[in-house]
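Colleague: Got a predicted structure plus its sequence, pasted below:
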Amino acid sequence: MMFTDVVTSEKSWLPLHSAPMTIPSHTPSSNRPFFQQEWRSFLLAIGFFTRIPVPDLPDFQEQELNLAAKYFPLVGIMVGAFAALVYMLASTVLPQDIAVLLSMVATLLLTGAFHEDGLTDAVDGLGGGWEKEQVLHIMQDSRIGSYGAVSIIMALLLKFTALTHFSPLLVPAVLVAGHSVSRFCAVLVMATQRYVKYAGKAKPLATVMPLTHLGIAAVPGLLPLLWLESSWYLGLLPVVAVWVWFSLVIKKRIGGYTGDCLGAMQQLTEIAFYLGVLACVAI
């Protein structure tokens, strides 16, 4: 579930962070000064993708959530930095595997398992449905099925195992880069495919992402890679492979993406990044 799902979802994010925002039928965001609107968009990205409290934003409009998409990778840096901080503090007194596990728990608490939820819903839908509407209907179901249960167990296990095999000093940089790169991969899906919604629900918001927004997202999405050895950039090949594969799957099965598909893409490419870099380090 991502930006566009907030229109009809029973898992609305607003009550988690602040008092309900008023949604008027006027005052378009374009009337606000540029820097004021960008600051609002950044706060919306924080409030939507994490459980960090944000100030109440008057005259909130749902369309602003689409403007906030470009800050998705920047929020990823924040989440990764928090995980790295927890890891570094825990590793001073605890074994590395326990420190890694605590860093993972920290990200789950910080994000409310937002993307993990998307992964389980997407896998349940794609695994249990045949026709497009059936796939989308299963994704809308808040209950978790066998496909989703297996996927989340394997995803968490792969993350934990991969991170424990890195050098202790390398883990913080890998965490930050993994969270930022994987969220940029989700933004790339928004820029290359159309949003689809179950026919029985309300009409979704427009989700066409301008190239300028994609460029803004690319900066924080890729910048943490500079902390890694350039020879390890080959570790991005699995990320590209997973991105292409899953993009083709959702394109073929449902004709585009849903918010759950974006969450699944983030999780899958994060795991691919850890495994790819780990393979480079081992060479």
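Modeller: Noted; the coordinates are in hand.

Colleague: From now on I want contacts and neighbour counts done on CA atoms only, so please keep to that.
Modeller: Will do.

Colleague: For Leu94, which three-state class applies?
Modeller: Secondary structure, DSSP: H, G, I helix; E, B strand; the rest coil: Leu94 is coil.

Colleague: and the gap between it and Leu170?
Modeller: To Leu170, Leu94 is 17 Å away according to Cα to Cα, to the nearest Å.

Colleague: and if you look at Leu234?
Modeller: In terms of Cα to Cα, Leu234 sits 17 Å off from Leu170.

Colleague: With Phe160 instead?
Modeller: Distance of Phe160 to Leu170, given as Cα to Cα: 14 Å.

Colleague: Also Gln61?
Modeller: Distance from Gln61 to Leu170, counting by Cα to Cα: 41 Å.

Colleague: The two: which has the busier surroundings?
Modeller: Comparing Gln61 with Leu170 by other Cα atoms under 10 Å, the one with more neighbours is Gln61, at 17 against 12.

Colleague: The structure to be compared is supplied as follows:
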Amino acid sequence: MINNYLNALGLAIQYYSRIPLPFSFPYQEENVKRTIFFLPFIGWLLGGLVYLFYDFFHPYFPESLFAVFLVVFLLWLTGALHADGWMDVFDGIGSCQSKEKMLTIMKDSRVGAMGVIGFMGLYSIKIFSLSILLSSDLIKEALIITPLIARWGVLLAIVLFPYARDEGLGKQYKDWFKLPMLFVSIIWLLPGFWLSSYFPFMLLINLIFIILSGVYFKKKIEGLTGDVYGWMIEGGEMLLWIMLVVYL
């Protein structure tokens, strides 16, 4: 059992990030579904790397320019995986078609006009927000805490809301990840309460976002998809950064 979860951890790093590993982990279908449990851990990992990047290079660049570097670095670390989901959802929902047509459009690898518009809006807001937060005392919350909370929110969404497709990786997640595993996954959140006094507030904001988003997509396409999970991560990060800016 331990070996299975170690394999799943390695697969999670390989799939959810571009972080290089000294060796590759073999694809084992029975362990792929377990990778979702480690999604918040990937958030910690990404946040730590982005913060190190900030700590090392921040003194050498103007903040407005460095905000672009940081956002692009995070985008590269994730392989644009969640950004792709964000654009697919905008293309699908923006088509104003039937549920089946929306799901077909979201599955299409090509990006349409609505996806491009959604991407430009998302990253314009992210860059602008981060350029303000770089000079604040909330930079740890923005860079370290935010990726964790946004990814843990997906675990909550998997448990609370149905899956809209009959197959796919997201369906495997839904079939395997149940309420007991959600309770276990709280271990990923515990260090956040020690790291920041703002952690409960940020967690609450994202919980509200996940529930409202889940209700919307359940009504729109009768459930969630893998693309929607990515959309929730990107949207959660953006919302938390906005909330931190407003708090200032």
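Modeller: Cool, got the structure. Everything numeric here is computed off the predicted structure, so don't read it as measured data.

Colleague: Give me the TM-score for this pair.
Modeller: Superposed pair, TM-score by TM-score structural alignment, normalised by the length of structure 2: 0.88. Supporting alignment: 245 aligned residues with a Cα RMSD of 2.4 Å.

Colleague: Per the alignment, Leu175 of structure 1 pairs with which residue of structure 2?
Modeller: Leu175 of structure 1 maps onto Leu143 of structure 2 when the alignment is built from TM-score structural alignment.

Colleague: check contacts around the closest residue in space to its match that isn't next to it in sequence.
Modeller: Take Leu143 of structure 2 and drop its neighbours on the chain: the residue closest to it by Cα to Cα, 6 or more residues apart in numbering is Gly47, 5.4 Å away. Going by Cα atoms under 8 Å, 6 or more residues apart in numbering, Gly47 of structure 2 touches Leu143, Ile144, Ile145, Thr146, Pro147, Leu148.

Colleague: mind checking what Asp121 of structure 1 lines up with in structure 2?
Modeller: By TM-score structural alignment, Asp121 of structure 1 lines up with Asp88 in structure 2.

Colleague: go on, Ala241 of structure 1?
Modeller: Residue pairing (TM-score structural alignment): Ala241 of structure 1 is matched to Ile208 of structure 2.

Colleague: tally of neighbours for that match?
Modeller: Per other Cα under 10 Å, the neighbour tally for Ile208 of structure 2 reads 12.

Colleague: What about Leu89 of structure 1, how many residues nearby?
Modeller: Leu89 of structure 1: 12 surrounding residues under other Cα under 10 Å.

Colleague: which position in structure 2 aligns with it?
Modeller: If you follow Leu89 of structure 1 across to structure 2 using TM-score structural alignment, you land on Phe56.

Colleague: Quick check: the helix or strand that contains that match compared with structure 1, mean distance?
Modeller: Element membership for Phe56 of structure 2 (DSSP states H and E) is helix 39-57. Taking mean Cα distance after the TM-score superposition for structure 1, the mean distance separating helix 39-57 of structure 2 from the aligned residues in structure 1 is 1.0 Å.

Colleague: repeat for stretch 122-132 of structure 2
Modeller: Per the superposition on structure 1, stretch 122-132 of structure 2 and its aligned residues are separated by 1.2 Å on average (mean Cα distance after the TM-score superposition for structure 1).

Colleague: all helices for structure 1, in order.
Modeller: Secondary structure of structure 1 (DSSP state H): helices located at 34-49, 64-67, 72-91, 96-111, 114-128, 132-140, 146-164, 171-192, 211-222, 236-254, 259-282.

Colleague: Tabulate those (CSV), appending distance to Leu205 of structure 1.
Modeller: Formatted as CSV, the helices of structure 1 follow (distance: least, Cα to Cα, whole Å):
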stretch, distance to Leu205 of structure 1
helix 34-49, 16
helix 64-67, 8
helix 72-91, 18
helix 96-111, 23
helix 114-128, 19
helix 132-140, 17
helix 146-164, 27
helix 171-192, 13
helix 211-222, 17
helix 236-254, 18
helix 259-282, 12
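
Colleague: Of those, give the one that comes closest to Lys201 of structure 1.
Modeller: Proximity to Lys201 of structure 1 (Cα to Cα) singles out helix 132-140 among the helices of structure 1, at 9.8 Å.

Colleague: how big is the offset of that closest one relative to structure 2?
Modeller: Following superposition, helix 132-140 of structure 1 is found to deviate from structure 2 by 0.6 Å on average (mean Cα distance after the TM-score superposition for structure 1).

Colleague: Just to confirm, what residue in structure 1 is aligned with Asp227 of structure 2?
Modeller: Match for Asp227 of structure 2 (TM-score structural alignment): Asp260.
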